[in-house]
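S.K.: Structure here, sequence nowhere to be found:
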């Protein structure tokens, strides 16, 4: 019967003029059949091919809802319809000219008849899977696009203007029929609303209504569906698209079932709503969250497929929700809020084909990370996560927990490798992080220890610590990260110790409003901006560390009572130590060979004290003091060692402050008793060679003897005289040499 119907239909088309016909047959093609679109254009018989109208024959089957066979709004997508549709669609387009005479029309048929016969033969040979229980699709009057909804029902949509409902009475006033649900309220079905503004807006209603089998697309920066203060709203078997948020629900009770949701910012956003349900939906292509709940209670998220989004499901400040049977591909379940907002019924969910591990209130146990795609530990005590290799968004989250351990895990390409939130005395040990946005993020936690971890090539900060006092980073290596390696914000009493921090795109270690921080026994090198930077970090200590080959060495801004001691601050491209602070101490450091000043004190900053330091070979000068009342000695006999000290006391420190070192020392690199500066600037000798002229006498001894230390075995320097004792000594030495020579000659000749 089907084949006969097709043949009769095509014969009908060929029996008269060429009307615009849209013929649909409600039968399904085998799912295994792949039939590309076939288009036959007879432009040769058209004087104006661009004015041709299109006649389309279609064998329809459940197909992707984006593809409208008559009017395709996404031609680049629908051009490969046979690739994206399950059971494929076959389309034949025939072009004929408007206003062409009958002779030319029949001339067109001469070209078209063979093609139509070929299509008919193809249809006769094509295997058809026809089931008795298939209901033919009904084409309503004024049919628009023919699309297929997520519920696998072929739907004929009717184009419709945007809909705004602001009260119960608006449903009846706009002519919407009943059978929405309870007590037969209202039903909106089979429509296509494609608009720049919102497609459907419903506000302030308490009657049940159903939006069903519809296509709703907002191509402007607006929301496709908006519910505000709505009770009993339902969306079923719809396709909802938006360049902003696909569906926004505020202060409402509603359900969304068997629908395709695509919002470029949010898929479905629920705020301050209760007892809502989202079931068996496909949510994808969202830049922020596919499914976001804020301030929502007792909602159900069941059996959804979520992909191509940053955050699959976000529950913020929401309680008592059920999250079951969902599949998240390369995205995460994210929880936030107070401790009660982390307690939900979360089970039977999968993240990237592995179970989502949700652990609430677990104590004294171990979890093996290899078994899970994402792990959430909330309200746990002494729970240990061991091993596991993760990729995705934030694979490991520890919240409101104490003494928990994350050990020997790997994370690559994640948003945050490990996230610790509002927890106490937790540890991250022996783990490797790379290619993430953040390696480890610690927030509002106390006493966190990060030990023996390697963190490299992160897209942002390797370790970010915010409002988390007492955090310690110990024995870690952090390198080649795009931004700062370790950053503390509003986190007092934090430490970085025995760690290597090198080659990072910003600073090695940064303290921001984090008092009493400590950097000790660390090696910080080749960081682009600063080796160590402290901003408003009062009372901090930098000690026993090597800070070399960075942009700047150490930067102190807005800090009071910071202390830099026993460090090697050398070969940095700019200043070794920059001080924009008051009352800081810089003591017992080697500050050498920096590209600019060894130490720079900015204007208006004072009462800093610097002593016991070695300043040598720094750019334009060893120091520059433009501040006020800074001290360059300890006041009781100990100053600094200066490579440019010429013996004049006090040593004048360059700068607007006109500061002095009252107890300066010079450098005698070769130990010949002459200061380096004096050797290079006065005597022309090598400050690194004690015997410049290689005559066996040190340069200092030659100067003391009145000889020229640059000329071997020279006579006294002009203008100097030899004392009688020196002259007698020289004559005695000559006499001894003569006697010794004669004695050796006598022994050789046998003389007595």
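M.R.: Nice, I can see it. Predicted, not measured: the structure shown is a model, and the values here were computed from it.

S.K.: okay, CA-based contacts and neighbour counts for the rest of this
M.R.: OK.

S.K.: distance of residue 609 from residue 587?
M.R.: 8 Å (CA to CA, to the nearest Å).

S.K.: Settle it for me: which of those two has more neighbours?
M.R.: residue 587 (23 against 19; other CA atoms under 10 Å).

S.K.: Mind telling me what element residue 596 is part of?
M.R.: Secondary-structure assignment from DSSP states H and E places residue 596 in no helical or strand segment.

S.K.: Was I right to think residue 92 contacts residue 22?
M.R.: No - Residue 92 lies out of contact with residue 22 (CA atoms under 8 Å); the separation is 10.6 Å.

S.K.: what is in contact with the two at once?
M.R.: Contact with both residue 92 and residue 22 is made by residues 56-58, according to CA atoms under 8 Å, 6 or more residues apart in numbering.

S.K.: The closest residue in space to residue 56 that isn't next to it in sequence sits in which helix or strand?
M.R.: Closest residue to residue 56 in three dimensions, ignoring its sequence neighbours and counting by CA to CA, 6 or more residues apart in numbering: residue 93, at 4.8 Å. Under the criterion of DSSP H and E, residue 93 resides in strand 90-96.

S.K.: Against which helices or strands is that strand packed?
M.R.: strand 38-40, strand 53-59, helix 102-125 (3 or more CA pairs under 8 Å, 6 or more residues apart in numbering; DSSP states H and E).

S.K.: in terms of contact, does residue 279 touch residue 260 like I think?
M.R.: No - using CA under 8 Å, residue 279 makes no contact with residue 260, being 11.0 Å away.

S.K.: Put this next to the previous one:
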């Protein structure tokens, strides 16, 4: 049968199968029943192979010569295509590569593999394919088996039929197609890859009846137009179907289960017809970044965990009981109320996008792999009196203003209980939050301006603030409790000294000339944060077990971190971001899981007189050549990984050094005495506790601090510091 005849049949069959989708009122098929039984899927059957060297054909003449020489069937015409069959090819390059030919050909019943036993991506990458077709539009690939390749089957700039193949244990993709219109990918089995099927920049493509299991990222990754994705079975992936810049596509009768991020994720595009899909464990995820057009779905009779998805667009005054549905999605709706019942065991229980004045209240949400309630570009939303448990994020509020999140109970959310991104002018009050573990993020407040946080009670959780404008650090925060102690939040405070020993964590926003001292912060996201705060000092801080950074300074000038201990942070001990003319001196910074001290987009800062050791990625990191990691005279830092010879190179650049480094050594735990020895090359402490590896900097540290303070006074500081 010729390839054109095959394509005509595929077109006719596809057209017939799509008629019920357009006539949804007369469909007689139960969407809850499987369309295909497992036995309907192709299963690879071994054949007797002939061992063969790699095949590389790049012209019609070469194809004809090799076919004649090896006795291949066919003559390259539509009626009698060349046939490459029954070969076993094992190599580290492309097993079969055919480019720039107009001949008709079929590749069938071949075994294609690599001597590399790995099924994981390894660097440097090796781009080897089982079959690679380019600029050759008359190809059929049928009933081949490909394993341990970078990609099993790759097609580029070619019209191709790919069916009945088994792609098992490949490092990157099972089937990859780019810029290849009018192609079909039907009835293939794909197991154990990063992505099952990837089709991009193509039109009029049919992806049907494929069985895709155990892929690390996407079952199907599609960037197409006027295409059909139907009757596929996808199981055990991060995302079942990932839709990027696609439009006028149809996704029907797919069965997708156990995809942790989403069964169907829409990143961008428009005119998506999504109908009669059966999802289990996760539903639809609509991106908040791709614009409003991607939310305008043609959605019919999709289910999550046996319950219909409730999808509404362009409606007003809705009253919805979410407990009746597997997922609720509202787009461009106004003055609607979602209340009552419980949604559980999906990726996002309730999604609200581009709506106005929506209320979600008295609803239970449990065990969502992404968000319990997600609100995107929807002003005047009210989220109140809900109970949310065991989600990754409890509430996500993105690009939505004048909203309120009030009196919700949120427990055991793994990453964050309430995330606010560009959620300006809101009221976030009287919520009770219990983190899933110590130091969970209760509130993550990112680029959110001028909002109110009052009477919130956080247990095993805390606050995290970030933003690139002063207004992002300027809020009303009163009477918030973190782990049984008050939150210390100071906004626009000037020229004062504050004993912060009774606070759970401290945040300075828009302050000037403030000294904070004697803090003990443990099991919070960040112990000390300073944003848009100048001439400030943090002294005598003990910061332990933070889930983010120990101390974070952003857009801050002429500030000082001194005489503090920062240990066991899950990110950096101290992180400077767009911070200038500031110093870090006489601190102990050890056992943090990323960097001990990290300076990013910062300049004219000095780091010296510190004891820095056993931080996982590196002890120091600097992405600028404009900072100093010593005092420029004789004092540097002591480092656990310094070998005692020469300068100490700071990671992140090739030309930043501590010119006066010394060795920070592990204490001698066999001694019953506790002593400190300081020499010009080595700082050594002996202690009975190996965890507390403190090094006293003594008179040198005091002298350094005095010098810095005098310098600050000279710059015009209004209040003298003891």
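M.R.: Alright, I've got the coordinates. As the structure is a computational prediction, the values presented were derived from the model and not from experiment.

S.K.: and the residue nearest to residue 56 of the first structure, what is it in contact with?
M.R.: 38-41, 54-57.

S.K.: Any of those residues buried? List them.
M.R.: Buried members of those, scored by 16 or more other CA atoms under 10 Å, are 41, 54-57.

S.K.: just checking, what residue in the first structure corresponds to residue 482 of the second structure?
M.R.: Aligned by TM-score structural alignment, residue 482 of the second structure pairs with residue 524 of the first structure.

S.K.: so how far is residue 7 of the first structure from its match?
M.R.: Counting by CA to CA, the gap from residue 524 of the first structure to residue 7 of the first structure is 82 Å.

S.K.: between the two, which one's more packed in?
M.R.: residue 524 (28 against 17).

S.K.: Stretch 515-523 of the second structure spans what distance, first to last residue?
M.R.: 23 Å.

S.K.: any idea how far it is from the chain center?
M.R.: On the basis of CA atoms, centre = their mean, to the nearest Å, stretch 515-523 of the second structure sits 31 Å off its chain's mean C-alpha point.

S.K.: same question, stretch 55-71 of the second structure
M.R.: So, by CA atoms, centre = their mean, the centroid of stretch 55-71 of the second structure is 47 Å from its chain's centroid.

S.K.: for stretch 299-309 of the second structure, same thing?
M.R.: Counting by CA atoms, centre = their mean, stretch 299-309 of the second structure comes out at 27 Å from the chain centroid.

S.K.: can you tell me what part of the second structure the strand holding residue 93 of the first structure aligns to?
M.R.: So strand 90-96 of the first structure sits over no part of the second structure, by TM-score structural alignment.

S.K.: how about residue 226 of the first structure, what's its match in the second structure?
M.R.: With TM-score structural alignment as the criterion, residue 226 of the first structure matches residue 176.

S.K.: centroid residue for the second structure?
M.R.: residue 261 (10.2 Å; CA atoms, centre = their mean).

S.K.: quick one: what's aligned to residue 218 of the second structure in the first structure?
M.R.: So, by TM-score structural alignment, residue 218 of the second structure is matched to residue 266.

S.K.: how near is the closest residue to its match other than its chain neighbours to residue 198 of the first structure?
M.R.: Nearest non-adjacent residue to residue 266 of the first structure, counting by CA to CA, 6+ apart: residue 245, 4.7 Å away. For residue 245 of the first structure, the distance to residue 198 of the first structure equals 10 Å [CA to CA].

S.K.: so what's in contact with these two at the same time?
M.R.: What both residue 245 of the first structure and residue 198 touch, as defined by CA under 8 Å, 6+ apart, is the set 222-224.

S.K.: Could I have the buried ones of those residues as ChimeraX selection syntax?
M.R.: Typed into ChimeraX, the line below selects the buried ones among these, using 16+ other CA under 10 Å:
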select :222,223,224
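
S.K.: closest to residue 397 of the first structure among the shared contacts of residue 245 and residue 198 of the first structure?
M.R.: Nearest to residue 397 of the first structure among those: residue 223, at 31.9 Å, using CA to CA.

S.K.: The closest one contacts residue 247, correct?
M.R.: Yes - the pair residue 223 of the first structure / residue 247 is scored as a contact, 6.1 Å apart, by CA under 8 Å.
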